[in-house]
Every structure is written in structure tokens, then in C-alpha cells.
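Novice: Here is the input, now give the coordinates:
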Amino acid sequence: MAGGLTGPAGMTPEEHSRDLREHGVPEELHAHFPGHGMGGLARAMGIRFTELTPGRSVATMPVEPNTQPGGILHGGAHCVLAETLASTAASVHAGPGRYAVGVDVNATHQRGVASGTVTGTCTALHLGATLTVHEVVMTDDRGRRLSTARVTNLVRERGTGH
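Specialist: Sure thing, here's the model as predicted:
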């Protein structure tokens, strides 16, 4: 660690920036990720952003190894992708010094998928001062809808606890 200085989760500032860049987060939005970079779960599941604004965010995730014993994408993986997209968009909306925490996620699964890549497209339904609501649609490589989720986030000031 450079000079003993560490960033989030024991990362140096350089490691933190590299982690976010590798997951598609634009440099100008890095200040919105002061916690643990991309986060261990999103990193482990292979989530990569391709678009990120408060009103719309898009990310991809590989189906494998995120499958359930039946060989299709795990329903919980749909929810992880949805909450990652919505919470990140909500945090960008909140701005530096504030953060978003998920308080409700619900998903309806329309179709299973056993291989390829899932794309999540997140659209803001409400961007308030303390509450955000996003809809996330997951599709397969052929553009077929796999699931639809709605995620509600509470916007908080940093330092107010979890």
C-alpha cells in the first residue's frame, strides 16, 4: 500500500479507481463510491456498467456461474443485478456526501436463461430528495424479457449510520 495510505476496504486510491473503471463506472462518478469500490457481490457476479445516470443505468452480468441447481440464472442473481443498478443510480442522484440504501426490492421472473449474458436496464420512476424508485428490466442476448423488478431506495447523509 502506497505510503500506508488505504482507501475503501483496504484498497489504495489507485486500486479503488481501477476497480470502478473495470466495472464501467465513469471517472467523474467515482466520488459516489466512497464505500467499498464496486462492492464484493457485484464484483464476484461479474456486473459491468455500460451506462450510469440517475435516470437510467444499464449493466451486464454473465449467466454462468450465477446459476441455480437447475442450470438457469438464479432468481436471486436477477435481484442482485436489479438492486445494484437501482442503488447505484440512486447514489448518483443523491450526490457526493449522500448515499442510497435499498429498502424494498421485488421481482417477477418471466423467463429462464441458461447461458449468455443478461442485460439490466434501470429506469427512474421517482427521484426525490429522500426516496427513489426504479424499474429494472432484465433481458437475454436475444432481447427477451427475463424479469422485471422494482427497487426503492432511501437517500441518507453519510455518517448517519445504516
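Novice: going forward, measure contacts between C-alpha atoms and count neighbours the same way
Specialist: Will do.
Novice: Only the buried residues of whichever strand or helix holds Val101, if you could.
Specialist: For Val101, the element it lies in under DSSP states H and E is strand 98-109. Residues of strand 98-109 classed as buried: 98-102, 105, 107 (neighbour count, 16 or more other C-alpha atoms under 10 Å).
Novice: this one next, for a side-by-side:
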Amino acid sequence: MTKEELLQLSKKICKNTLMETLEIEFTEVGEDYLIAKMPVNSRVHQPDGVLHGGASVALAESVGSLASYIFLDAEKFMVRGIEISANHLKSIREGWVYAKASFIHKGRTTQLLEIRITDEAENLISLVKLTTLSLPKAK
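Specialist: Purely as a prediction, here's the structure:
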């Protein structure tokens, strides 16, 4: 998938979703990874003015699930997240965070991804592990 194809797909599937609300933008695709970015502003803050952990997890699940979707046969399978865990290591008040989803295991039924969320200076903000399940589409 080219970057242009990724942008077109993401615009189509993100419309009227949480990804659009959080302004998540998919920016880069490689042979075994996908990167997205999200602005850090008052829309994703917790009450004390730093990035909400739930927004980080939403970013991670969005990029990880789309990675599974594009690296599997999307014509035949749908993807669902079945487990996610996150360690939040550093806070951020403003700017951008970047989530890079990489496969640890790419099985036919389950996929395991590591999602590293970093700031603009490449400081690790959160480290997330996501398990996805591929289910056959109804014919």
C-alpha cells in the first residue's frame, strides 16, 4: 500500500468515527509497520492538563487495528481488538504524539502488535501491546 492509498483509505474509514473526533491522521506505512499522529490539546487532556491515558489507548488501538486490517486480506477478513494493555511513561501537555504499530506476531487468527507512542522529540510517552483477532467476513 502506498502512502497515498493509505491516506485515501484512512479518510474513508475514519469519517464520523472516534478517529476523526481525536484528529488521528495516518502518516506512514511500511512493510511491517504503520504510523499515525494525534494532536495533544485540551480535547484530549485529563483535568490537570496532560494527555489522557484513554486518548493514548484510543490512538494505539486505532493504529494497531488498521495495521492488522491492511496487512491481512481485507476482502476476506475483518479485524477486532481483543486485548490491550498500556504503560504510560511520560506526560505531555501540547504538541503531537506519534504511534508506530509493529507486529510481534502476525498469525492467521491472532496478531500481536507493539505500539510505541512518542512525542515530537521521540521521547517514549506510552508503550502499548494490542492483540487483534481476524474473523472471516460473512459471504
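Novice: Determine which two of the buried residues of strand 98-109 of structure 1 are furthest apart.
Specialist: Farthest-apart pair in the buried residues of strand 98-109 of structure 1 is Arg98 and Ala107; separation 26.4 Å (C-alpha to C-alpha).
Novice: Please name the nearest non-neighbouring residue to the counterpart of Thr109 of structure 2 in structure 1.
Specialist: In structure 1, the residue matched to Thr109 of structure 2 (TM-score structural alignment) is Thr130. For Thr130 of structure 1, ignoring the flanking residues on the chain, the nearest one in space by C-alpha to C-alpha, 6 or more residues apart in numbering is Val155 at 4.6 Å.
Novice: Give the aligned range of the helix or strand hosting the one you found in structure 2.
Specialist: Element membership for Val155 of structure 1 (DSSP H and E) is strand 145-157. Aligned using TM-score structural alignment, strand 145-157 of structure 1 spans residues 124-136 in structure 2.
Novice: Surely Glu64 of structure 1 touches Leu73?
Specialist: Yes. Using C-alpha atoms under 8 Å, Glu64 of structure 1 is in contact with Leu73, at 7.4 Å.
Novice: For the two, list the residues in contact with both.
Specialist: Applying C-alpha atoms under 8 Å, 6 or more residues apart in numbering, one finds that Glu64 of structure 1 and Leu73 are jointly contacted by Ala114.
Novice: Of the two, which one has the most company?
Specialist: Comparing Glu64 of structure 1 with Leu73 by other C-alpha atoms under 10 Å, the one with more neighbours is Leu73, at 25 against 17.
Novice: Just tell me what that one corresponds to in structure 2.
Specialist: Match for Leu73 of structure 1 (TM-score structural alignment): Leu51.
Novice: Spell out the residue ranges of the helices in structure 2.
Specialist: Using DSSP state H, the helices of structure 2 run over 3-14, 18-21, 53-71.
Novice: need the contact list for the counterpart of Gly46 of structure 1 in structure 2.
Specialist: Aligned by TM-score structural alignment, Gly46 of structure 1 pairs with Glu23 of structure 2. Shown in contact with Glu23 of structure 2 (C-alpha under 8 Å, 6+ apart): 38-39.
Novice: Can you give me the separation between Glu23 of structure 2 and Glu31 of structure 2?
Specialist: Remark: distance between Glu23 of structure 2 and Glu31 of structure 2 (C-alpha to C-alpha, to the nearest Å) = 25 Å.
Novice: what about whatever residue of structure 1 lines up with Val63 of structure 2, how many neighbours?
Specialist: Using TM-score structural alignment, the equivalent of Val63 of structure 2 in structure 1 is Leu85. Per other C-alpha under 10 Å, the neighbour tally for Leu85 of structure 1 reads 32.
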